[in-house]
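Chemist: What shape does this take:
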Amino acid sequence: MRKLNRAIGESLKLLYNYRCQICGENISARYGVNIVESHHLDPFVKSLNNNPENQVIICPNHHRIIHRARPVFVRRKLIFVYNNGVEERIMVNQHL
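Modeler: Modelled structure (predicted):
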């Protein structure tokens, strides 16, 4: 059993200055707060992989969409591919 170390995700959030790696936005800056989320590319509950290379920092909107639509992440291209053909590239990257 491996315990999730939240400090890794928090460090990545700081690295990206609370900006989404997909849209590049800090959607919460206008309100004087920092809201961004860490998403595990390979689900932590299955992989127990909490390493930085298994996480992307994304806004809550992209996080919800990814969980609902379940796109495939193509690591060599740093792109999410959705079933309907939509592709979204990781635009801001300093750790993958």
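Chemist: When you work out contacts or count neighbours from here on, use the C-alpha atoms and nothing else.
Modeler: Will do.
Chemist: residue closest to the middle of this protein?
Modeler: V56 (2.7 Å; Cα atoms, centre = their mean).
Chemist: What helices and strands are in contact with the helix or strand in which it is found?
Modeler: Using DSSP states H and E, V56 sits in strand 55-58. Where contact means 3 or more Cα pairs under 8 Å, 6 or more residues apart in numbering; DSSP states H and E, strand 55-58 is packed against helix 6-15, strand 37-40.
Chemist: neighbouring contacts of that strand?
Modeler: Residues outside strand 55-58 that contact it (Cα atoms under 8 Å, 6 or more residues apart in numbering): 9, 12-13, 16, 18-22, 36-41.
Chemist: ok, N34 to V56 distance?
Modeler: 16 Å (Cα to Cα, to the nearest Å).
Chemist: Could you also give me the structure for this second sequence? I'd like to compare it with the first:
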Amino acid sequence: MSVVTVKNRGYKVPFKLSDVLLETLEHRNQLLEEYRLQLGGGSVSYLNHTETPRDPLRSNLLKLLYKYKCQICDKRIETSPGKYTCHTHHLFQVGDGGPDDLANMMVVCPNCHIMLDKGALYLDIDFDRVLHFRTNHELHRKSINIKHYIDEYYVGVQNDRYRTN
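Modeler: Next comes the predicted model:
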């Protein structure tokens, strides 16, 4: 079993990816909450002006699992030597009442993130692919890299934003 270390506010927290990402959703969330409490509860940050709580430990876990590569286009953005950046997209947006949960998240690049937010992409989880509203777009029918559980309900919420015109 490999152990991955996530740096958060100067602390190193050991995560066993097999425990956190492959066990039940409830178990993963329980472990994440325990690690958050070990950090003194200071790892919760706030998104936008509505002060919707988000725990960056979940986001960091997924980014490590996907090695900072977009699950949709497979691109990895290097910001400096050996440093990479990507986003974590919530399928059911946290600001709209969606949970800050691994089953509601995908690791994406900024371009794919904005396309998901604007409804330009449709996630076809049954076939592990994405559809773009323009059938000649390079991402249309592109395979999605899926290594963690994604809840179909949240995919449905995401797909309600998809534009066919």
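Chemist: sorry, back to before: need the counterpart of the residue nearest to the centre of structure 1 in structure 2.
Modeler: Superposed on structure 2 with TM-score structural alignment, V56 of structure 1 falls opposite M106.
Chemist: where exactly do the strands run in structure 1?
Modeler: Listed in chain order, the strands of structure 1 (DSSP state E) span 37-40, 55-58, 72-74, 79-81, 87-89.
Chemist: Pull up the aligned stretch in structure 2 for the third one.
Modeler: This points to strand 72-74 of structure 1. Going by TM-score structural alignment, strand 72-74 of structure 1 lines up with residues 122-124 of structure 2.
Chemist: just how off-centre is the matching stretch within its chain?
Modeler: Counting by Cα atoms, centre = their mean, to the nearest Å, stretch 122-124 of structure 2 is centred 15 Å from the centre of its parent chain.
Chemist: Then stretch 35-55 of structure 1?
Modeler: 8 Å.
Chemist: so how far does it reach from one end to the other?
Modeler: Distance between the two ends of stretch 35-55 of structure 1: 16 Å, counting by Cα to Cα.
Chemist: Check stretch 129-148 of structure 2 too.
Modeler: 15 Å.
Chemist: If you count residues, where's the longest helix of structure 2?
Modeler: helix 25-38 (DSSP state H).
Chemist: which part of structure 1 lines up with that one?
Modeler: The aligned range for helix 25-38 of structure 2 in structure 1 is empty, by TM-score structural alignment.
Chemist: So which elements touch that helix?
Modeler: So helix 25-38 of structure 2, by 3+ Cα pairs under 8 Å, 6+ apart, packs with helix 17-22, helix 56-65.
Chemist: Out of those, which is the most enclosed?
Modeler: Highest mean neighbour count among the helices and strands packed on helix 25-38 of structure 2 (mean count of other Cα atoms under 10 Å): helix 56-65, with a mean of 19.
Chemist: give the contact list for N34 of structure 1.
Modeler: Y18, N26, S28.
Chemist: Of these - the most surrounded one?
Modeler: Counting neighbours by other Cα atoms under 10 Å, Y18 comes out on top of these with 24 neighbours.
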